[in-house]
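Colleague: quick one, what's the 3D model for this:
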Amino acid sequence: MIDRIARVTAHVVTIPREVPYLGPLRAGEVVNRAGYIVRQGNRTLYPTQDRSIVLRIDTEAGLTGWGETYGIVAPEAVRAIVDDVLAPVLEGRDPSAPAVIHEDLYDLMRVRGCFGGFYLDALAAVDIALWDLLGRRLGVPVSTLLGGRRHARIPAYVSGLPRASLAERVDFARDWQARGFVGFKFAAVVADEGAEAEIAALRQGLGPQARIMADLHWKYSAAEAIRLIRRLEPHGLAFAEAPCAPEDIAGQVEVARAVGVPVALGEELRTVFEWLPRLAARCMAIGQPEMGHTGITEFCRIGALCHAHHVALMPHAAIGVGLFMAASLQAASAQQGLPWHEYQHSIFDPNRHLTQPTGSTHMTCESGFYTLPDGPGLGVEPSPALLVQITA
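Modeller: Below is the predicted model:
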């Protein structure tokens, strides 16, 4: 008998943090009444707490699938889309075809211009939950549903060095190096003495074998980015991420052709329709899909596009409780060209207790590698600590 979707619910989860994302506040940065700050380095809004959207799909037969999406800014917008648009369409539907359902939901709002932003974030949460549900029903991990696991372990690089001074950031990176990590990414937005001074100090502190990356956070014009990256190259820059505005495809192409290191892009892009013109223009050597924006279906289609364009896949990792992180690891493990996966240590480690394994092992990140959970579906599910928040 066909099981059908009985209920779809979305929950906003808030997790306090001692230090805001990207580190302490800089000069001119203040917390507004909604709890946000505008980082002066890239004029972008960030929360002072971790927030996410957790989505639950229950079937008539009593099965449950869990999803999650990006919710750090205006999370109620995503929840409203789920409650008002998606849940009524999904209820009563057979959940066993996640990709087909994703396409149908995408079609609902395209003529109104909703083929990105919060609407696609909501679709990502639904998509992850449907894949989780299917894996649980069949008793296999999502990676098996996607064709099989190529990588039992995934190399991880340390992302972000949230300390107040450059000396403290170098010491912090060295602590991670002592734990077995060899890749480190700094944020130009909070490199107070400049990106060149930042990478020079990190290179001196970490030695010649360390892989050092720079996240430029869309801060520069193409010309400015080219000049900066060329100054960073002598210090052994591994790649330059997000050099100029995400809508400036021509500028991204200009940067990619003018510098001697790979350019990484893509965390803000949600569908193959956004990825294809950038890949065709050859404006990146590394693609960084963010599971919280794409969902599993689009993530895998993006991975196939990157493979066809000889672009390495290096998934992004955003603020979340761990459900879409598990989805990212499951989907990434089935990809071929996978040199690294981002490791947001200030999020993954303190929030890991919010999930528990569906099998015998939990996801971990130690000694420079992610280890995947072995249970069915995503391999993880909300722990009692998280269930308390979403059932209150």
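Colleague: CA atoms for contacts and neighbours, from now on please.
Modeller: Will do.
Colleague: what's the spacing between residue 315 and residue 268?
Modeller: As defined by CA to CA, to the nearest Å, residue 315 lies at a distance of 12 Å from residue 268.
Colleague: neighbour-wise, which of these two wins?
Modeller: residue 315 (27 against 18; other CA atoms under 10 Å).
Colleague: just the helices in the stretch 201-350 of the chain please.
Modeller: 222-232, 249-258, 272-280, 291-308, 323-332, 345-351 (DSSP state H, counting those that start in this stretch).
Colleague: follow-up on the earlier one: overlap in contacts of residue 315 and residue 268?
Modeller: 289, 290 (CA atoms under 8 Å, 6 or more residues apart in numbering).
Colleague: to check against the first, give me the structure of this:
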Amino acid sequence: MKITSIECFPIRLKGHPYVGGHTLSRGREDVGRYVQHDHYRAIYLKEAQTFMVKMTTDDGLVGWGETQAGAVPEVLPILVKELIEPRLIGADPFDREKLRDLLYDQMRERGHESGFYVDAVSACDIALWDLVGRATNQPIHKLLGGTRRERLPCYVSGVPADSVEEQIEAIEGWLERGFTRFKISLGFGVAADLDHVERLRNAFGDRIEILIDAHWAYELSDAIRVARGFERQGVSFIECPLIPEDPHLSSQLVRSIDLRVALGEEFRTRYAFKERLRQRSMDLAQPDFGRLGITEGWRVIQLCHAFSTPVAPHLGSGLGLYIAAGLQIAAATPDLYLIEYQPTQYEASRDLFPDLPTPVDGYCLIPSGPGLGLAPIEDQVRSFTIG
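Modeller: As a prediction, this is how the structure comes out:
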């Protein structure tokens, strides 16, 4: 079996904003197609966007892959066509790990150990695994060693709202549907964040589990203060409280508090995780498999297992293939804590991926077919493709 073609699909879907767990009302200023959040450094999406690849072999098999393209997905087809496709055309998808490493190696010494290039590699890596799964009629979690669980415990991410009262109302709706774990996007200052959580606790008591995403907003001293307050309020973890570049800083925080510190969505190699695991910079790892791909993502899972660090895979602004890759790896992960459920992204995926299983009663469901377990409606993919 040999790869004969790779097609690229940078995609944009109107009407599906992604603003870091908030509504567009949190936008401070427009940055072209994007919006600057009023408290966070990162730009966010006014409309859903992503990048997919379709890989075809000489015997007619098709594999799909997707990366989380949080900005300018139009960049990625150039990287695939100029740097990745020449390596993969004529290659055997069963050599997937070797091929991923070959692609990574050809640019790593030029500083491309992260960013757009690695994202493009990861999309193609996922498509390679999808092809192998379809060729063997096995889901990817079987290729990774087997299913450790039939359902994946999840948390509802963000709960976008324009006020705490509106958020409480939304959480009530989720409770009625059997969901009890919620990640709340904060990072607005120690007093504001503690007040927000207190109001949620007053409304729900112990009926809900609260997780906090701090969006890299804190300095160390304030991170310690707010985390100690969260401990008293029964919060389960604080995600990304400090700048991502300094593992030593995060290690100081981990040593100073009892609350679990979660990190990892922004990293694209096992080397970034290795350094933070070695320095004990995290209590909970959050690999994003749309950014890592399946080959490197599974290496991260094994590394976390060696360091006895539980895993809560990150699922951000991608669509159905990206979600499915995360679900497949999570199903085989030995130390799974929770997986992220982004209702906005499931909703944005519906027109393209009608077979994406809807989470039920606090659990995500694993697509049941071979490879990733699902494929998009190709006509829909083409209709949303830009450029």
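Colleague: residue 122 of the first structure maps to what in the second structure?
Modeller: Correspondence of residue 122 of the first structure to the second structure, assessed by TM-score structural alignment: residue 120.
Colleague: surely its match forms part of a strand?
Modeller: No: per DSSP: H, G, I helix; E, B strand; the rest coil, residue 120 of the second structure lies outside any strand segment and is helix.
Colleague: my guess is it contacts residue 67, does it?
Modeller: Yes: using CA atoms under 8 Å, residue 120 of the second structure is in contact with residue 67, at 7.0 Å.
Colleague: show me what contacts the residue positioned nearest the centre of the first structure?
Modeller: Residue closest to the mean C-alpha point of the first structure, counted by CA atoms, centre = their mean, is residue 317 at 3.0 Å. Counting by CA under 8 Å, 6+ apart, residue 317 of the first structure touches 290, 291, 325, 341, 342, 343, 344.
Colleague: where's residue 95 of the second structure relative to residue 296 of the second structure, distance?
Modeller: 14 Å.
Colleague: and the two? Which one has more around it.
Modeller: A direct count of neighbours by other CA under 10 Å for residue 95 of the second structure and residue 296 places residue 296 higher, at 21 against 12.
Colleague: quick one on the thing from earlier: so can I have a markdown table of the contacts of residue 317 of the first structure showing distance to residue 58 of the first structure?
Modeller: Formatted as a markdown table, the contacts of residue 317 of the first structure follow (distance: CA to CA, whole Å):
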| residue | distance to residue 58 of the first structure |
| --- | --- |
| 290 | 25 |
| 291 | 22 |
| 325 | 21 |
| 341 | 31 |
| 342 | 31 |
| 343 | 31 |
| 344 | 30 |
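Colleague: let's have the residues you listed in TSV, adding distance to residue 148 of the first structure and neighbour count.
Modeller: Shown next, in TSV, are these (distance: CA to CA, whole Å; neighbours: other CA atoms under 10 Å):
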residue	distance to residue 148 of the first structure	neighbour count
290	21	25
291	18	34
325	18	26
341	18	23
342	21	22
343	23	27
344	26	18
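Colleague: quick check, residue 259 of the second structure in contact with residue 227.
Modeller: Yes: contact criterion CA under 8 Å: residue 259 of the second structure and residue 227 qualify, at 6.5 Å.
Colleague: residue 40 of the first structure maps to what in the second structure?
Modeller: Match for residue 40 of the first structure (TM-score structural alignment): residue 38.
Colleague: before we move on, what about residue 332 of the first structure?
Modeller: Using TM-score structural alignment, residue 332 of the first structure pairs with residue 330 in the second structure.
Colleague: ok, now residue 352 of the first structure?
Modeller: Per TM-score structural alignment, residue 352 of the first structure is aligned with residue 350.
Colleague: in three-state terms, label the spatially closest residue to that match that is not a sequence neighbour for me.
Modeller: Excluding its sequence neighbours, the residue lying closest to residue 350 of the second structure (CA to CA, 6 or more residues apart in numbering) is residue 356, at 7.5 Å. Three-state call for residue 356 of the second structure (three-state DSSP): coil.
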